[in-house]
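In: Just to be clear, the model below is a prediction. Sequence and coordinates:
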Amino acid sequence: MRGQERGGHNELSGTVHGPAVQAQTVYGGIHVQAPPPRPHPPWQLPPMGRITDRAAELRLLEGRRVRAGRAGDRTLVAVSGLGGVGKTALALAWLHTLREPCPDGQLYADLGAQSPAGPADPAEVTGRFLRALGVPGAQVPGTLAERSALYRSLTAGRRLVVLLDDAASAAQVRPLLPGGPGVTAVTSRWRLPGLSVDGCHWLHLEPLEVDDAVELLAETLADDRVRAQPEQARALVELCAGLPLAVRVAGARLAARPRRGITTMVRALAEEHDRLEELAIDGDHNVRAALDLTYQELPPDAARLYRLLGLHPGSEFGDGVAVALLAEPSSPEGATRARARALLDLLHRASLLTDADEDRHRFHDLVRLHAAHKAERDEPEPERAAALRRVADHYLATATRAEEVVDPQHRTMARDYGDGPVVTEDFGAGTEAALDWQERELANAMAVIRRARSAFPTVSWQLADALWPLFLRRKFSEQWRAAHEEGLAAAEELGDTAAQCRMLTSGGVGELGTGHPERALAMFERAARQFLADGNALGHARTLNYRGLAHQRLGRPDEATRYFTRAARELPRCGDVRAGGLARLNLADVALAQGHAPEAADHAAAAHAVLRASGDTYNAARAAIVLGRAHLARGEAGPAEEHLTAALGDLRAMSAAYETARALHALAELAEVRGDPALARARYGEALELYGAAGRADSADAGRARADLDRLRAPAEE
């Protein structure tokens, strides 16, 4: 994408794996590159919890796997049943035994059918899976179809275990099915008949029999009370309807009171059960009764954290969310973190939280609903609003910090935080760690953006703005559009025209990237009108570049040239010399496409000088590619090689896959001009690999490289 300038920064990049021998200038047609190493297998399954006497179900699942393996087929099973019946525990108990027959790794995703933020986007999940399988973030394709195709290709020869937990529909699951002969398990409250066309086997999980539930209770208590009070133990598990979650919660409460008899718990649970009977849905009242009793005996600070966590809009969260909820101006953050960890441990011991990953936690969906209900009942509205604001500020502050790490040159607009202490998560060091944090929290961030629009609209547009590096580098096109639509609506409600223009220009860049130049042009023009109305000459000048890009994508080179020319003239006058250099680069690109090589060379040389002086190595390398191509079009092989080779070195160092492919493509054409078809074939081939790695295998550039490579291969094959 030419000149995607956002307040002084322009970058589209990818990653190249593996060792390579590089040199400034190479003579004699030498091309050496070692194959990339295979990444370490991912092992993502959550820890296995307690499971009691599901031997028959485990034998059934394993028998289906063995039969499928003998036939050379993949294994696809779906486990359905009531909330709290133990679907995930059963799947984990089985899948954790398969490391030997499935040595290529384990992938896990919570598909969020019960999440307040809504079901997980399959495009987001496939992106996470691709990165876990070793695909660098910048090389993950932008659309679900492209991601699914690459995912199937990468997994075609691998024996993987995949757990898709809490699925909402067959349509959500299907893009996440791997291509290899491994094992995929799906859990859902509902049967998913649509998966029958994919060869799915079904297992509907029923509640535990009384004796098995009593055994689970005894294991939870780890003392002699069940043996001493067998009838009371049977009465207790019957009140829990054999649901393992309810039995564990009741057992955890008893375990915390070793002197309490089971009879006391039976009496209390029976009373709570009766109170909730009218609210029963699919047996959920059995869990809710147990949860109410457990909640009533939590220490006050643990009970408060529990109900405040119920306000969190996503299905899982890190330690930082709990710290943000507990933060007070008078308390040092270190002490608050220690307190948060202690209270989280207590909630885990009470079976109210489960591990999602290291330092990450999740509620069972029934537990989350229960916690939210307690917050609604026991927390005053101002306290609920303040808690939600602290959670939103936590995501906004950490996303902004990640934005600054990834994109230090661009203009970060001011952030508005609430009154409470702002807690920022520690995501590690470096660009990839920052992007990984933004991606891991994307579902939570999108939920906050939607929730904040009515509660505190400044957070809505500012959080959308902070996610810019993730959207630009790892695409997430649907979330890009949705976030900026919400952010724009919030900015309009606030009457904040500067925020509106930010949402329009950043959102318009996303529309350009997903092939909607008409929509992008309308957004850019609306921003231009607003900048004029506000008297913002620099903002208006920047839209000239944006509008030129849209016209270029619409096949209007003369209009594009007119806008780029104005941008090249006006941006330096307004103080943005670097953006003026980008406009010259765009002019060079248009001129070269029209066959005006001398004009293209002049613009590209000027752009290269400005961008290099501004410290923008990436865009300076892009200008060097255009300059090299212009020299090549004029028959000037020496200068062409000099500029293209320098650009290639810079772009390899930055792991910029797409632009590296463009440099190699041009060097392949140069090799043909010099009569070296072997070197040309090697360079075309490597360029094609990088076009594919950057998610641009279907681009016009990749098509031309493929045609040139086929043309060079044809004589040898004949």
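Out: All right, it came through fine.

In: Going by C-alpha atoms from here, please, whenever you check contacts or count neighbours.
Out: OK.

In: what about residue 97, how many residues close to it?
Out: Here the number of neighbours of residue 97 (other Cα atoms under 10 Å) works out to 11.

In: Distance of it relative to residue 89?
Out: Distance of residue 97 to residue 89, given as Cα to Cα, to the nearest Å: 13 Å.

In: swap in residue 492?
Out: Distance from residue 492 to residue 89, counting by Cα to Cα: 47 Å.

In: Tell me which of those two has more neighbours.
Out: Set residue 492 next to residue 89 and count neighbours by other Cα under 10 Å: residue 89 wins out with 19 against 15.

In: Whichever strand or helix holds the more buried one: how far from the chain's middle?
Out: Element membership for residue 89 (DSSP states H and E) is helix 87-95. Taking the mean of its C-alpha atoms, helix 87-95 sits 25 Å from the chain's own mean (Cα atoms, centre = their mean, to the nearest Å).

In: Run through who's touching it.
Out: Contacts to helix 87-95, defined as Cα atoms under 8 Å, 6 or more residues apart in numbering, come from residues 45-51, 54, 58, 61-62, 79-81, 161, 163, 165, 185, 187-188, 205.

In: residue boundaries of the strands in the stretch 351-500 of the chain?
Out: Along the stretch 351-500 of the chain, the stretches classed as strands by DSSP state E, counting those that start in this stretch are 354-357, 360-362.

In: Mean neighbour count and distance to residue 460 for the ones you listed - can I get that in CSV?
Out: Shown next, in CSV, are these (neighbours: other Cα atoms under 10 Å; distance: least, Cα to Cα, whole Å):
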stretch, mean neighbour count, distance to residue 460
strand 354-357, 18, 27
strand 360-362, 17, 24
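
In: Can you lay out those strands as JSON lines showing distance to residue 170?
Out: Formatted as JSON lines, those follow (distance: least, Cα to Cα, whole Å):
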{"stretch": "strand 354-357", "distance to residue 170": "24"}
{"stretch": "strand 360-362", "distance to residue 170": "24"}
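
In: try this one side by side with the last:
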Amino acid sequence: MRVELPPEPVYFVNRDEEKARALRAVTEWQGRARPLILALRGPAGLGKTELAGVLARSQLERFPHGVLSVDLDDFRLRGVADPGEVLEQLLRSLGVESALVEAQFRARSKQYWSLTRDLRFILVVDNVRYASELEPLLPASGGCVVIAAGHGPLRELEGGAVDLPLPPLGERAATELMESIVRSSRPTAGQEDVRALVRLCEGLPMALHVTGKWVRASPLRPLPRLVEELRGEFDERGVDGVEHLWNTVYEDLSPPAALLYRLLPHHPAATFTVPSATALLGLGEDSCTQALEELDRVGFLDLQRAVTEGLPLRLPGPLRAHALRRSRRDATEREVTEARTRILRWFVRQAQLADRYAAGERLTVADRYEEVPGAPDVPLDDPRAAHGAEREARVARAARWLYEERHALFACVRTAHAYGRDAEAVALSEPLWTYALDHPYQPEVVEVFRHAVEGAVRDGRHAAWIARTRCQLARPLWESGRFEEAERELSAAAAALRLLGDGTEDRRLTASVTEFQGMLSGARGAWAEAAAYFVRSRDIHRTLTGSDYGVMLQTYRLGEARWKLGETEAAHELLSDAHARAVKLERQRMTGRTAFALAGVERELRGAAACTDEEPEAGVRRLGRARELYEQALASARGRRSGFDQARIQDALAALAEEDGRGADAAEHREAAHAIRRRNGLVD
């Protein structure tokens, strides 16, 4: 059972009426193929998220498949949540491998419905703004319950929802909550002083928690004095009590904690990590750690989930808005500019490291960025210093970092573009290219690469930047069927090449642009034209020192093109060469890809031999060789934990076993492939 819930809240009171209504709705629900929806609503600070967790935990025995949870604010770009990315997280929570998550949104929805139609679980969706955000996430099972927390009612939701509006806590319940928090550190707290604090908080649980933690963080000051200080602040400013409470807490922070708090709204993404907060603050690890712990103590942050579940940190929406107001009031222009520059350069460096570790050494045109003073690098290890499983684990960790920080990297490109930091925009686009290869069909990727192209053109000093960024933009364009746009980008890239010299890196970039032209031709089905481009690209690589990988890759691409053209013997020779080179270079992914392609050619040649007078022994040898290559590809896929590749290789092994008259082996391979797809919701 998977239960994606934080620990039970230490202090939680009341909400008995809402809990009773929810339990009654669950007990009486008779849905067949549509889940029950409980809609918790109300302004920020009323404890909707906590109540959703309490409700879900109280019903665990009824739902054997556990609790999944998503926060839509984690998936927002410019205020809009991406339902495709939310579905990706839910599918991963349900056990689907990343490589087996369908690329297109419609297919991803069907995959989710297929996987959930017979399950009984609770889905908690936080920060729902509109019913249209919730609809695509509904499981295809009437045995599920969806708990949606948001500000307003979901009246336009098809089928309706059980509406559970949350009012502010009454004085009795609010006093009980405040007493629980305060008296754990002040057992002699007077009831009148506690009630005075409660009245300042206007019944908002969030404000009560912040106030209580603020009091607990000041154990030496008498409570009556604290109450008077707070009341004095409120009376002097004459603004909303909660806002002034937050102001009072903020003004009592140490200088580093106050600086971090007012800088956090300038972090590129809504979520952040300890390393990225350290870069933003710029005072070193120890100062940042102490500042984060102080913000946690006063209730501005929740470090518990970050520590126990490894989740990123985030200022809740109202607090982020408050921090921004304090930044506008208290931060100097220089302070913000330096922080923005520092975090931007830090993300560029981390992305470059992750890219180098995930993809290996490859052609890049941007300068490598040095470590940012006061901001250590994220703990990623160089795969080149390890072997075997540890090497692959290091590669996977680097790729995972690019995925987890994608929103921050996208935002950094937009920030760099907006402030004329063209070098940073171009530098970030190269690691995001590696990310895009693993996660295609995302409109944000096209936007990012367009910004990089515009930055390279605006800078105007580096033809290599222009050629490289236009190639990066071309691929997602042709992948989405926009072939003419892709061709224009590649034509402009080729034109930029005329401004280059004849150095090694210039020729390497020329070979890369030529390869992209061949890939576009292949995507259009013009394989003869593609083959000609791949030949030219390989010929360039052959003249360059240290370009063994480029020669291997172009040989592989040329072999696939020859195979598409029906030139099987030529394809066999080329793919054999590419495979041998990949093995020698210890490139596991390319070893698997070349082995799989070469095995297919061996099978085709064996079939052709059966129709001729070729000796039977030759056919047997080809069959054995194909099996050996498929097994090699399968071992590579297992080492990379790629279920997608494992399934297609098992399919091929099943077909090979059928051809060899081994029916039992064929059935075993088919079942293995089917089990992978079934486990990932790709088949019934």
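Out: That came through, no problem. The shown structure was predicted, so the numbers you read here are calculated from the model rather than taken from an experiment.

In: Just give the TM-score of the two.
Out: Remark: TM-score between the superposed chains equals 0.84 [TM-score structural alignment, normalised by the length of structure 2]; 640 aligned residues with a Cα RMSD of 3.3 Å.

In: on that earlier part again, which ones among the contacts of helix 87-95 of structure 1 map onto helices?
Out: 58, 61, 62 (DSSP state H).

In: Please list only the buried members of those.
Out: Buried residues within those, counting neighbours by 16 or more other Cα atoms under 10 Å: 61, 62.

In: Kindly check the end-to-end length of stretch 610-617 of structure 1 for me.
Out: 11 Å.

In: Could you list the buried residues of it?
Out: Result for stretch 610-617 of structure 1 [16+ other Cα under 10 Å]: buried residues 610, 611, 612, 616, 617.

In: Looking at structure 1, name the residue matched to residue 265 of structure 2.
Out: In structure 1, the residue paired with residue 265 of structure 2 is residue 310, using TM-score structural alignment.

In: what's around the residue nearest to that match when sequence neighbours are not counted, how many residues?
Out: Counting by Cα to Cα, 6 or more residues apart in numbering, residue 310 of structure 1 lies nearest to residue 372, which is 4.1 Å off, once chain neighbours are set aside. Neighbour count of residue 372 of structure 1, defined by other Cα under 10 Å: 19.

In: isn't residue 372 of structure 1 right up against residue 313?
Out: No. The pair residue 372 of structure 1 and residue 313 does not pass the contact test of Cα atoms under 8 Å, sitting 10.0 Å apart.

In: looking at structure 1, where would I find the counterpart of the longest helix along structure 2?
Out: Counting by DSSP H, the longest helix found in structure 2 is helix 333-359. Mapped onto structure 1 using TM-score structural alignment, helix 333-359 of structure 2 spans residues 381-407.

In: How about stretch 508-523 of structure 2?
Out: Stretch 508-523 of structure 2 lines up with residues 538-553 of structure 1 when matched by TM-score structural alignment.

In: quick one: that stretch to chain centroid distance?
Out: The chain centre lies 29 Å from the centre of stretch 538-553 of structure 1; the measure is Cα atoms, centre = their mean.

In: Same check on stretch 192-207 of structure 2?
Out: Centre-to-centre, stretch 192-207 of structure 2 and its host chain are 39 Å apart (Cα atoms, centre = their mean).

In: Just tell me what the residue nearest to residue 310 of structure 1 corresponds to in structure 2.
Out: Residue 372 of structure 1 maps onto residue 324 in structure 2, by TM-score structural alignment.

In: my guess is that match meets residue 265, correct?
Out: Yes. Applying Cα under 8 Å, one finds residue 324 of structure 2 in contact with residue 265, separated by 5.6 Å.

In: Mind jotting down where the helices sit in the stretch 201-350 of structure 2?
Out: Per DSSP state H, counting those that start in this stretch, the stretch 201-350 of structure 2 carries helices over the ranges 205-216, 223-237, 241-251, 255-263, 274-281, 285-297, 303-309, 317-330, 333-359.

In: TSV for these, including distance to residue 448 of structure 2?
Out: Below are those laid out as TSV (distance: least, Cα to Cα, whole Å):
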stretch	distance to residue 448 of structure 2
helix 205-216	37
helix 223-237	44
helix 241-251	36
helix 255-263	25
helix 274-281	21
helix 285-297	30
helix 303-309	29
helix 317-330	25
helix 333-359	14
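
In: can you tell which of those is closest to residue 437 of structure 2?
Out: helix 333-359 (10.4 Å; Cα to Cα).

In: ok, the spatially most central residue of structure 1 - contacts?
Out: Geometric centre of structure 1, nearest residue: residue 439, 3.3 Å, by Cα atoms, centre = their mean. Shown in contact with residue 439 of structure 1 (Cα under 8 Å, 6+ apart): residue 470.

In: so what corresponds to it in structure 2?
Out: Matched to structure 2 by TM-score structural alignment, residue 439 of structure 1 sits across from residue 403.

In: I'd like the distance between that match and residue 410 of structure 2.
Out: Taken as Cα to Cα, the span from residue 403 of structure 2 to residue 410 of structure 2 is 11 Å.

In: same question, residue 578 of structure 2
Out: Look at residue 578 of structure 2 and residue 410 of structure 2: by Cα to Cα, they are 35 Å apart.

In: Looking at the two, which is more packed in?
Out: residue 578 (28 against 23).

In: so what corresponds to the more buried one in structure 1?
Out: By TM-score structural alignment, residue 578 of structure 2 lines up with residue 607.

In: in a helix, that's where its match is, yeah?
Out: Yes. Counting by DSSP: H, G, I helix; E, B strand; the rest coil, residue 607 of structure 1 is part of a helix.
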